[in-house]
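Participant: Sharing a sequence plus its predicted fold:
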Amino acid sequence: MPHALSSNRASKVAAEWKNDLARDGYAVVKNVISEERAAYYVNQMNHWLEGFGLGYKASDPSTWKPENVPVNMKGGMYHDYTVAHEKFTWESRLEPGVIATFAELWNTPELLVSFDGINLTPPFKHPDTRKWPHIDQAPYRHGMQCVQGILAFSQSGPKDGGLAVLNGSHNFVEEYLKSHDMKNIGSWGIEDHYQFDEEQQRWFAEKGCETIKVCVEPGDLILWDSRLIHYNTPPQGDTVRAIIYVCMTPASFASAEDLKKKKEIFEIWGRTTHWPHKNIWLDLKVPQRNGKDDPLNRTEPVTKPVITEQLLKLAGAMPY
């Protein structure tokens, strides 16, 4: 077990990643959980996938095929099947290092968490090779209002699946939106989500925003400003990508109406967007397999989380 950081050293480390986040729009916080805990979550995720009975076996790479796993995005992003509320998903959100990092970021321990999904992407060729560079904050929300996170359970090197960003692009998003006709940049809709095409990305490149593949080790936590242009990259080597998406913001950011919605969604094991405190809406769609509702769809977790006061407060189901 590594020794605990002294308070002075911990403050210095936090100052470093906070500066990275402010300057670059993203930061890597090292060793938020142990490698042993990271391996535990990989095992839990594999067990969850194998439980669908579609032929996927974590120990047998020959079974790592699209037809052997449930419906997903980009070969391994899972948002359906109530995975947002599986016991292991909530356990990862409740990791002391994860909560402490977001508490340090926002200067408060009173946080809400998004009901987000997981990513377990084997290195098989997937038909959807698009990059989807996007941001997750609409132009009418100014400044840093949401910081997303990826808790890494696997290594992500330059050629491994992971997160890519346009470094510093969060500093220019508002300028871009003000200087371009809103009619030409699409509709933001209810998800605070907008994708940038190649021409639009060149505008940011001319501002000095370099495309960077973020590299991490098991147990690291990536944080990024929701205004930062970012996208998922598929594995190019033999490493299976295993992560959970986790985002926390201060509970004080949420209105009473949004907290009411969040509590209702939690009580039916629903999922939300990346936003913990705003833009809260229930996605009722059923995953589609071969053009039909997937009969393997679930309305409650296979293994429900242990309900604690801390969990209920993070879920917005109990006030601080």
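Facilitator: Received, thanks.
Participant: When you work out contacts or count neighbours from here on, use the C-alpha atoms and nothing else.
Facilitator: Will do.
Participant: now the closest residue to Q195 other than its chain neighbours: how far from L228?
Facilitator: Closest residue in space to Q195, ignoring its immediate chain neighbours: H134 at 4.1 Å, by C-alpha to C-alpha, 6 or more residues apart in numbering. For H134, the distance to L228 equals 8 Å [C-alpha to C-alpha, to the nearest Å].
Participant: Same question for I135.
Facilitator: For I135 relative to L228 (C-alpha to C-alpha), the value is 6 Å.
Participant: take a look at this one as well, against the first:
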Amino acid sequence: MRPGTLKLRGDTRRPEAGVFPDLDSKGYTVVKGAIPAERAAEYVQRMYGWLESFNLGFKGNDPSTWHIDRVPYFNRGGIYTRNGAGHEQFAWDIRGEPGVINAFAKIWGTDELLVSFGESCYGTMLIADAVNISLPYPKEEMEGQRGKPWPHVDQSPNKRFKNCIQGIANLEKNGPDDGGLMVLSGSLPLFEEYFKAKEASGDAPEWSWRDAAWYSDDDLQWFYDRGCKWVKVEADPGDLILWDSRTIHYGANAQGSRPRVAAYVCYKPAADIHPDMKAAKLHAMEHHISTSHDPLLFRMTGSQIEKKIAEDERPGPIVKPVLTQRMKRLAGLVDY
């Protein structure tokens, strides 16, 4: 399935303006208490239990075991893009949290939503819709690509309108040094201007319909010259962080003593999905295949699609998840 071959209409439904004012002005916001704190703590323990199930020596309650050779493969600071993480029961339970769903229902003006699921990795191009367990690993273990910032947007330059709002269900206390979402404040209103300037300069490639664009140091300087600055988004356990996909961002590594534990979530109106993509979604769900972040226009990815990194890589979740009726509708298994 190649979603880029589908016609992208200019009149596609847009997220509601003014529901979360900071989303329109800053490109991001924090919705307090979307998940009760006690349930957020339970999710942390369940996610630690998932890491422990690989029997590599990791123990969630023993920081002396927090080393990269004791956990399965991850991208960047702690994004788990394989081994069926996105279809584990804890991932679906987070997607089914009423407070998380309600925030997106406000954004779209409807509670008849579809959710993305699984993890997403386009080779070296990572689009976040996974689980994130960023532990404060020793600095020497995070050298190379895993330790570098990776500024990007999660929207194709061919779509310059407000098209997608993404979310992070934050499960641990997330302060200035605990890893997490870094946003380039002021970059949202410059999204269209930047790509127009690139085209006018003759330095623009043929933009892909893939929902990703990456920024070099020279690209970022263009934004710095216009007053944009990096901001670390802080959140409490159970908070929902939202951002417009046109906002430049990346996930910072944990630098202090606390871990970052979170899940990525994204919902869009069910009525807007193309029939071909609905069929692809059902196929992905049936086979526990991962998808990229946009619930309506996605690529299938993950351990069943990408080349294996480890011989013992799991093709899906440990146990097939049990879905509520609400989750089945979010997955596209049951119509509204």
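Facilitator: Looks like it came in fine. Please read these numbers as outputs of a predicted model, since none were measured by experiment.
Participant: What lines up with the residue nearest to Q195 of the first structure in the second structure?
Facilitator: By TM-score structural alignment, H134 of the first structure lines up with H152 in the second structure.
Participant: SS state for the equivalent of D276 of the second structure over in the first structure?
Facilitator: Structural correspondence for D276 of the second structure with respect to the first structure (TM-score structural alignment): E257. Assigned with DSSP: H, G, I helix; E, B strand; the rest coil, E257 of the first structure falls in the helix class.
Participant: Buried residues, whichever strand or helix holds A15 of the first structure. List them.
Facilitator: Following DSSP states H and E, the helix or strand that holds A15 of the first structure is helix 7-24. For helix 7-24 of the first structure, the neighbour count (16 or more other C-alpha atoms under 10 Å) marks 14, 17-18, 20-22, 24 as buried.
Participant: with these in mind, which one is nearest to V98 of the first structure?
Facilitator: Taking C-alpha to C-alpha as the measure, V98 of the first structure sits nearest to A14 out of these, at 13.0 Å.
Participant: Quick check: the closest one touching W106?
Facilitator: No. Counting by C-alpha atoms under 8 Å, A14 of the first structure does not reach W106; the two are 11.7 Å apart.
Participant: and the aligned residue in the second structure for F52 of the first structure, how many neighbours does it have?
Facilitator: In the second structure, F52 of the first structure lines up with F54, judged by TM-score structural alignment. For F54 of the second structure, the neighbour count with other C-alpha atoms under 10 Å is 15.
Participant: Can you tell me the element F54 of the second structure falls in?
Facilitator: F54 of the second structure belongs to no helix or strand, assigned by DSSP H and E.
Participant: show me what contacts the closest residue to G168 of the first structure other than its chain neighbours?
Facilitator: Distances taken as C-alpha to C-alpha, 6+ apart put D24 closest to G168 of the first structure, at 4.3 Å, once the chain neighbours are dropped. For D24 of the first structure, the contacting residues are 167-170, by C-alpha atoms under 8 Å, 6 or more residues apart in numbering.
Participant: all helices of the second structure, in order?
Facilitator: 21-25, 37-52, 89-95, 98-108, 191-200, 217-224, 275-286, 325-331 (DSSP state H).
Participant: picking that back up, mind telling me what the residue nearest to G168 of the first structure corresponds to in the second structure?
Facilitator: Match for D24 of the first structure (TM-score structural alignment): K26.
Participant: If anything else comes up later, I'll come back, but that's it for now.
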